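*Asks:* sequence first, then the predicted structure:
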Amino acid sequence: MRCAGLSVIVALLLVAIVALVVMAAAYCRLWLHLAAIRRRIVALPGDGAARTAEGALDEIERQVVQLRPRLLTQHPITALPTREALLARMSADKNGVVGALAFTDFDRLTAIDPVIAERMLAICAARLRQMLPPTRLAAQIDRGHIGMWYGDGDAATAQAELTAIAYALGQEIDSGAGKLTPKVAVRLEPFDAAEARSAGTLLSQLVASFTLPAGAAGAPSTSDDAALARDHYAIEQDLRQAIVQQELSLAFQPLIDAGRQIVCGAEALLRWDHPVRGRISPALFVPVMETAGMAREIGNWALNAATREAGRWRASGLPPLRIAINVSGHQLEEDDLPALVRRTLHHHNVPAEAIELELTESVATTDTEHCRRLFEALRATGIKLAVDDFGTGYSGFSSLRRLAFDKIKIDREFVTDVDRRRDSQAICQSVIALGAGLGIRVLAEGVERYGEYAWLRRNGCHHFQGFYFAPPLTGDAFTAFVRDTDGLRHLLHPATAPLPVHERVCP
């Protein structure tokens, strides 16, 4: 029993030492921890081992007392001054500008692996110290937040410096357990001591301004959630490198014009072949891409790759084809998409009519006035616009008419078993009639059986996409499918009498 008790004491002493080194900022909690250890030692028999343990504890307490001034003014992880130093400088200077850097994924990473999170913070702080001029005060003002003081009050200079620092800190680092790409946000706020708002209040408000929407971060509630969060974070980090590592590719699912009995184009679908995980489902990585702020970068990559493929089709002697490219709502937030499209078309020497941009219904009609201006600029380039997953959002007829789409796609939810379900039949008939009334082409996606195709064809739908015709194909396989006209005619064998030929919709 005595050996067991001493083993416990030795273990507690080791914990105290670790607490001293790693958690030194929690000064009061450290003293409480040491007091609890002393009570355990006093309860032991007064032999030599107990006296040795008590002597070791006396030495630890002595070192804590010596370290106290530094512990209260220096952050234990980043070695930056604490917020008190920044508050003191602000009070002394009276006026200036406070800048703040937030490592926005620090709390989320802490919930997954605290050691790696602290290592990332320490590495970033070391990088920051190398970037700053000697006169610039930087302080740790919160867990994942660093504040900087610009006493000259020049907001433009402060903004330029903060932006450059955030960019540099956002570069990949080696955490010791893998590569990480920190996410860094910046804020800027003027300070005037003559105003009612104190320096402490300003810093608190500045930190609060980085707060993420509910549910975007935080500690998982269960072990399953923790595993999911860890996997999500790993996917996010790997996805940031996927373009550079050339792990992304496009697959091409044929678009069928049944009236003309031809392949009139393809939808470009994003694929990710991970070097360890293998092919990752878009259902898994696309939401990560959207929430992690990578939709614009990867969307632009897809636009360039799809346009390049369209140029190859033309060069190989295929008939005129149109390639449909999915556009994220994040790509519509700025007004530069039309200019990007023009540059991409010019770079690959592809005519505008060979490109069609697809947007989900909810994205296309979120801000109709902004979208209307943007779509007018896109249409001025000569490209076509389509609404994907039609029927799953809340757009009205007026939105479809005002935004002047060229095509709407009936969502697969309504196409599946449409030949057997009366509710789906009513919806599909309504969408087909709506398209005819507005002069918009209608395509049924997700067609997987001949029965679905035949019913839709009899009811006026002329354009199709789905596994009944072909799955998403590689570039070479798609080219072979386009040239296999006999195979397509076999798939399009009419269920009833010959059907009318639809208007020409592909160049």
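*Replies:* Arrived safely.
*Asks:* from now on I want contacts and neighbour counts done on CA atoms only, so please keep to that.
*Replies:* OK.
*Asks:* give the contact list for the nearest residue to A295 once chain neighbours are set aside.
*Replies:* What sits nearest to A295 in space, not counting adjacent residues and going by CA to CA, 6 or more residues apart in numbering, is M289, at 5.5 Å. Going by CA atoms under 8 Å, 6 or more residues apart in numbering, M289 touches 236, 239, 295.
*Asks:* from I235, how far out is the most centrally placed residue in the chain?
*Replies:* Centroid-nearest residue in the chain: A292, 1.9 Å away (criterion: CA atoms, centre = their mean). Relative to I235, A292 is positioned 10 Å away (CA to CA, to the nearest Å).
*Asks:* do A495 as well
*Replies:* Counting by CA to CA - A495 and I235 are separated by 46 Å.
*Asks:* same deal with R420?
*Replies:* 40 Å.
*Asks:* just R402 next, same as before
*Replies:* Relative to I235, and taking CA to CA, R402 is found at 39 Å.
*Asks:* who has more neighbours out of those two?
*Replies:* More crowded of R402 and I235, by other CA atoms under 10 Å: I235, with 18 against 12.
*Asks:* just the element for the residue nearest to that one when sequence neighbours are not counted, please.
*Replies:* Of all residues not flanking I235 in the chain, F285 sits nearest, at 7.1 Å (CA to CA, 6+ apart). Taking DSSP states H and E as the criterion, F285 maps to helix 282-291.
*Asks:* which is the next helix or strand following that helix?
*Replies:* helix 295-315.
*Asks:* can you name every helix or strand that the very next helix or strand once past that following helix contacts?
*Replies:* Going down the chain from helix 295-315, the next helix or strand is strand 322-326, by DSSP H and E. Contacts defined by 3 or more CA pairs under 8 Å, 6 or more residues apart in numbering; DSSP states H and E place strand 322-326 against strand 262-274, helix 295-315, strand 355-360.
*Asks:* so the second one versus strand 262-274, what angle?
*Replies:* Same thing as helix 295-315. If you take axes from the mean of the first three to the mean of the last three CA atoms, to 10 degrees, helix 295-315 sits at 130 degrees to strand 262-274.
*Asks:* I'd like to know which elements helix 295-315 is packed against.
*Replies:* Using 3+ CA pairs under 8 Å, 6+ apart, helix 295-315 sits against strand 248-257, strand 322-326, helix 337-348.
*Asks:* wait, doesn't I323 sit right on E356?
*Replies:* Yes. Using CA atoms under 8 Å, I323 is in contact with E356, at 6.0 Å.
*Asks:* if we can go back for a sec, which one, of the helices and strands packed on helix 295-315, ends up nearest to H463?
*Replies:* strand 248-257 (4.8 Å; CA to CA).
*Asks:* distance from the longest helix seen in the chain to the middle of the chain?
*Replies:* When every helix of the chain is counted residue by residue (DSSP state H), the longest turns out to be helix 48-71. Distance of helix 48-71 from its chain centroid, counting by CA atoms, centre = their mean, to the nearest Å, is 48 Å.
*Asks:* on that earlier part again, how about the helices and strands packed on strand 322-326, which one is nearest Q205?
*Replies:* helix 295-315 (29.6 Å).
*Asks:* check which residues of the closest one are buried.
*Replies:* 295-296, 298-300, 302-311, 313 (16 or more other CA atoms under 10 Å).
*Asks:* next, the one to line up against it:
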Amino acid sequence: MAVTDQGVGPPLDAGSPNMHVSDDVSGLRLYQAVARYRLLGYQGKILAAVFLGIHLPLITLALWVALDRTADWSVWLQTLAVALAATLVGTGLTLWVLHHLLRPVTLTSQALRRFRDTRERLSLPVHYTDQVGTLMADTHETLAHLEQALHALEFVDAATGLPNRKRFARELQQRIAQGEVFAVAVVRFSNLSRIAGTMDVERAESAARAVALRLGAMPAFALALSRIGPSKFGCVLLPVAGDATPWASAAARLRAALDACCDEILIGEFAFKPVLQGGLSAYPDDGADAEQLIDAAVHAASLAQAGDPVVQHSAKARQASLEHFRLEQDLRRALEREEFVLHYQPVFDLAAGRAVGAEALLRWQHPERGLLLPGAFIGAAEASGLIEPIGLWVLRQACAQVRDWNGQGLAGLRMAINVSARQFLNPLLKDQVLAAIARCNLSPAQLEIELTETAAMADHAHTHRVFTALRDAGVGISIDDFGTGYASMSYLRKLPFDKLKIDREFVTDVHQTRPSQAICSALIALARGLGLRVLAEGAETASEVNHLAQQGCDLFQGYFFARPVPAADFAQAMAMPVGLAEPARPAGLRVSRRAATGA
């Protein structure tokens, strides 16, 4: 058997370059047998072997010679005493010699243990030429290589050769300990992830190296330039003596340096223009330790935009971001804890003289902040991607409410549901809508999907495809906030939808504001010409309602009629106000049969 890298293996062939290893197998086995006795140390075991192998046979031989020559027991005892004394002297001398001969082994063992436990490298002599001396020299050299390798792993970025975040933080902490005043600059390579996603990580690291070389060549980044993250670099900026606004000046220097580093980078056959954003934090204003300063500068860099590529840290902006983050966390829990509720605002038809539908409006019953309107959380829901599961919950809940109203004798009401731009792009939207209708056993005509004008124009082909599929299934389609976007009239007329909603911006004080009167009149005429119904939202006074009714608008929604209410109060909110003008029916305008019969 032979000792291999994997342990004990099959016998080695004669002439093998590793044949010499097998010569020590018996020695290893003997060592394993002796090593089981832990009462004696390494030196003690050698002394025991010497005593058993040399001194004990010599004592036995001396006693045998003495007993062979005389039968006098006193001579035998004297011989035994002399032999034991000689053995003790020899053993002591052997012990003294072994102590010094094995000292290199002991030092090597201590050095290895110290490096393993504390990363401290002890100095070993390297000038001896025997086997033990070679062991020390090899150990000394190996520990030096290990120390360099571990230092590189712990403190150096492998791709760029720059110090990493841990080394950068140590540099900052040393400056803080010395009482220096300085700023931390962070450069964010914001589109680096695009290279990694579209090409590969190796090319992304190549781009990072190229940017690191450019930054290193700039005087602004000369101090402690480090790579503190996959797409982030950091450095130290010192204030200029006598400068009244040192950090504003530092931001200007950083801005100029970034501008000089944004030329195209060649990555293989592609030319790639890096987008670099900078953030600045100052000690001691923006943090008391290294990690706080780095985090503050990273946050500032994340707020940078194309028009302003360098941002100084702001405590207010940081607090706002933290609040936004907490809001996202609360939103995730809100879905799980069923904290969302729907309120319903009636839609009134003046010609019919009654409420003909409702709009489902989302509310959040926050456990600490109370009832929140969408403006307080929709932005966070869209940014975090939670808008889709929330929108699906609204769809299902609203359909379930229509089912309940049908069972309570309020049949025929049409429920309008707002769909976010992100939810509208979901290829499963049609299936989700039809599944919710089928589960609640509703007529498709009792559901209306509302989409803002801006979202409808984002992807013309997709909008036309989804609108057509939903309308063919019998679902109503409404364009919300009409007049606030930039829809092309030539394209708008090609979309299959049923209703235009005039934004409250034009409805407010329309009876006394000429621009609003002109816009509303044009929108109403446009809707009638396209065979659409038109709804004015946000109506708060009788004057607004009467003015728009005279122009031909017959569907209204707003505080004048009813505020959004919980489902339990909706029947009371359906009461029609009295004393309103009848909606005008301008001659010569075409109204589709479907628009005339639906809400």
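*Replies:* On my side now, so go ahead. All values derive from a computational prediction rather than experimental measurement.
*Asks:* residues near D93 of the first structure, how many?
*Replies:* Considering only other CA under 10 Å, D93 of the first structure is surrounded by 15 other residues.
*Asks:* returning to what we had before: from the contacts of M289 of the first structure, pick the one nearest G265 of the first structure.
*Replies:* For these, the nearest to G265 of the first structure is A295 (24.2 Å; CA to CA).
*Asks:* how far off centre is stretch 555-573 of the second structure?
*Replies:* Using CA atoms, centre = their mean, the offset of stretch 555-573 of the second structure from its chain centre is 42 Å.
*Asks:* likewise stretch 149-167 of the second structure?
*Replies:* So, by CA atoms, centre = their mean, the centroid of stretch 149-167 of the second structure is 23 Å from its chain's centroid.
*Asks:* what do you get for stretch 292-310 of the first structure?
*Replies:* That offset, for stretch 292-310 of the first structure, works out to 14 Å (CA atoms, centre = their mean).
*Asks:* what range does that stretch cover in the second structure?
*Replies:* Under TM-score structural alignment, the counterpart of stretch 292-310 of the first structure in the second structure spans residues 384-402.
*Asks:* and for stretch 468-477 of the first structure?
*Replies:* So stretch 468-477 of the first structure sits over residues 560-569 in the second structure, by TM-score structural alignment.
*Asks:* tell me which residues of the matching stretch come out buried.
*Replies:* 561-565, 567.
*Asks:* please apply the same query to stretch 213-228 of the first structure.
*Replies:* In stretch 213-228 of the first structure, counting by 16+ other CA under 10 Å, buried: 217-218, 220, 226.
*Asks:* pretty sure I59 of the second structure sits against L80.
*Replies:* Yes. The pair I59 of the second structure and L80 qualifies as a contact (CA under 8 Å) at a distance of 7.2 Å.
*Asks:* host element of G99 of the first structure?
*Replies:* strand 95-103.
*Asks:* beyond that strand, next helix or strand please.
*Replies:* That would be, after strand 95-103 of the first structure and using DSSP H and E, helix 106-112.
*Asks:* ok now the helix or strand following that following helix, how far from the chain's centre?
*Replies:* For helix 106-112 of the first structure, the following helix or strand on the C-terminal side (DSSP H and E) is helix 114-131. Taking CA atoms, centre = their mean, the mean C-alpha location of helix 114-131 of the first structure is offset from the chain mean by 22 Å.
*Asks:* residue range in the second structure corresponding to helix 114-131 of the first structure, please.
*Replies:* Under TM-score structural alignment, there's no match for helix 114-131 of the first structure.
*Asks:* and that helix, which residues are buried?
*Replies:* 116-125, 128-129.
*Asks:* any chance of those in a markdown table, plus distance to D192 of the first structure?
*Replies:* Output for these, formatted as a markdown table (distance: CA to CA, whole Å):
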| residue | distance to D192 of the first structure |
| --- | --- |
| I116 | 38 |
| A117 | 35 |
| E118 | 33 |
| R119 | 35 |
| M120 | 34 |
| L121 | 30 |
| A122 | 31 |
| I123 | 33 |
| C124 | 30 |
| A125 | 27 |
| L128 | 26 |
| R129 | 26 |
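*Asks:* and those residues, which is closest to L14 of the first structure?
*Replies:* E118 (20.6 Å).
*Asks:* got JSON lines for the helices and strands packed on helix 295-315 of the first structure, with mean neighbour count too?
*Replies:* Converted to JSON lines, those look like this (neighbours: other CA atoms under 10 Å):
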{"stretch": "strand 248-257", "mean neighbour count": "23"}
{"stretch": "strand 322-326", "mean neighbour count": "24"}
{"stretch": "helix 337-348", "mean neighbour count": "17"}
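*Asks:* a markdown table please, covering these and showing distance to L270 of the first structure.
*Replies:* Output for these, formatted as a markdown table (distance: least, CA to CA, whole Å):
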| stretch | distance to L270 of the first structure |
| --- | --- |
| strand 248-257 | 5 |
| strand 322-326 | 9 |
| helix 337-348 | 18 |
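*Asks:* figure out which of the ones you listed is closest to V207 of the first structure.
*Replies:* Closest among these, using CA to CA: helix 337-348, at 33.0 Å.
*Asks:* and that closest one, how far from the second structure on average?
*Replies:* Superposed on the second structure, helix 337-348 of the first structure shows a mean distance to its aligned partners of 1.1 Å (mean CA distance after the TM-score superposition for the first structure).
*Asks:* max-length helix in the second structure?
*Replies:* The second structure, longest helix under DSSP H: helix 73-101.
*Asks:* what's the matching range in the first structure for that one?
*Replies:* By TM-score structural alignment, helix 73-101 of the second structure lines up with nothing in the first structure.
*Asks:* can you point out the buried residues in that helix?
*Replies:* 76, 79-80, 83, 87, 91, 95.
*Asks:* now for that helix, which elements pack on it?
*Replies:* helix 42-50, helix 56-69.
*Asks:* quick one: that helix to helix 56-69, angle?
*Replies:* Going by the same axes, to 10 degrees, helix 73-101 of the second structure makes 160 degrees with helix 56-69.
*Asks:* chain center to helix 73-101 of the second structure, what's the gap?
*Replies:* 75 Å.
*Asks:* could you do stretch 201-215 of the first structure as well?
*Replies:* 21 Å.
*Asks:* same check, this time on stretch 354-374 of the second structure
*Replies:* Counting by CA atoms, centre = their mean, stretch 354-374 of the second structure comes out at 31 Å from the chain centroid.
*Asks:* return the set of buried residues in that stretch.
*Replies:* For stretch 354-374 of the second structure, by 16+ other CA under 10 Å, it's 355-364.
*Asks:* surely L378 of the first structure and D336 touch.
*Replies:* No. Using CA under 8 Å as the test, L378 of the first structure is too far from D336 to be in contact (10.1 Å).
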